[in-house]
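[1] With the input below, show me the fold.
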Amino acid sequence: MFNIFSKKKKQEIIYIKNLKINKKNILKKIKNNYNKKIKKINVLLDKKRKKKKIYIFFKDEIKKI
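    Take a look at the predicted model:
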């Protein structure tokens, strides 16, 4: 479900194949893994790839889900 790769320091992008997944479920899943290390999360729709694009900004380091 999740494809993850690093873009820059302190930032990670997750592509989600299923567009029907809602933001709350994603946030729960991510926050369970990362807890208080997350600064902010942005969810964007990528129409070309038909996926949701999630940007996660961390306070410290990047960790994989």
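[2] From now on I want contacts and neighbour counts done on CA atoms only, so please keep to that.
    Noted.
[3] which SS state does K24 fall under?
    Of the three states, K24 takes helix under DSSP: H, G, I helix; E, B strand; the rest coil.
[4] what does N35 give?
    Going by three-state DSSP: N35 is helix.
[5] Could you give the number of residues near it?
    Residues lying near N35 (other CA atoms under 10 Å) number 10.
[6] What is the burial count for I16?
    The burial count for I16: 21, using other CA under 10 Å.
[7] One more: I21?
    I21 is flanked by 11 other residues according to other CA under 10 Å.
[8] Let's see this one next, to set against the first:
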Amino acid sequence: MLNFLNIKKKKKIIIKNFKMNKNEIFKIIKSKFNNNIKKINTLLDKKRKKKVVYIFIKNEFKKI
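    Okay, the predicted model is just below:
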């Protein structure tokens, strides 16, 4: 399962410890957020050396 860390001020959600590709994640998130997403970025977190996904959403974050 995906772990969501909610950063409300920046409307950014970080997903940690995932083993899916970007498209699979995008599908899951789009369904959860009812297509209310601006963009998804996949980045490498240099401090933790893990892949992190940033999701920018249009309105309030819904807990999954």
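[9] Have a look at how far, on average, the helix or strand hosting N41 of the second structure is from the first structure.
    In the assignment (DSSP states H and E), N41 of the second structure maps to strand 37-45. Following the fit onto the first structure, the mean deviation recorded for strand 37-45 of the second structure is 1.3 Å by mean CA distance after the TM-score superposition for the first structure.
[10] Name the residues that touch that strand?
    Outside strand 37-45 of the second structure, the residues that touch it by CA atoms under 8 Å, 6 or more residues apart in numbering are 22, 26, 30, 50-58.
[11] counting contacts, what elements does the helix or strand following that strand pack onto?
    Scanning forward in sequence from strand 37-45 of the second structure by DSSP H and E, the next helix or strand is strand 50-57. Applying 3 or more CA pairs under 8 Å, 6 or more residues apart in numbering; DSSP states H and E, one finds that strand 50-57 of the second structure makes contact with strand 12-16, strand 37-45.
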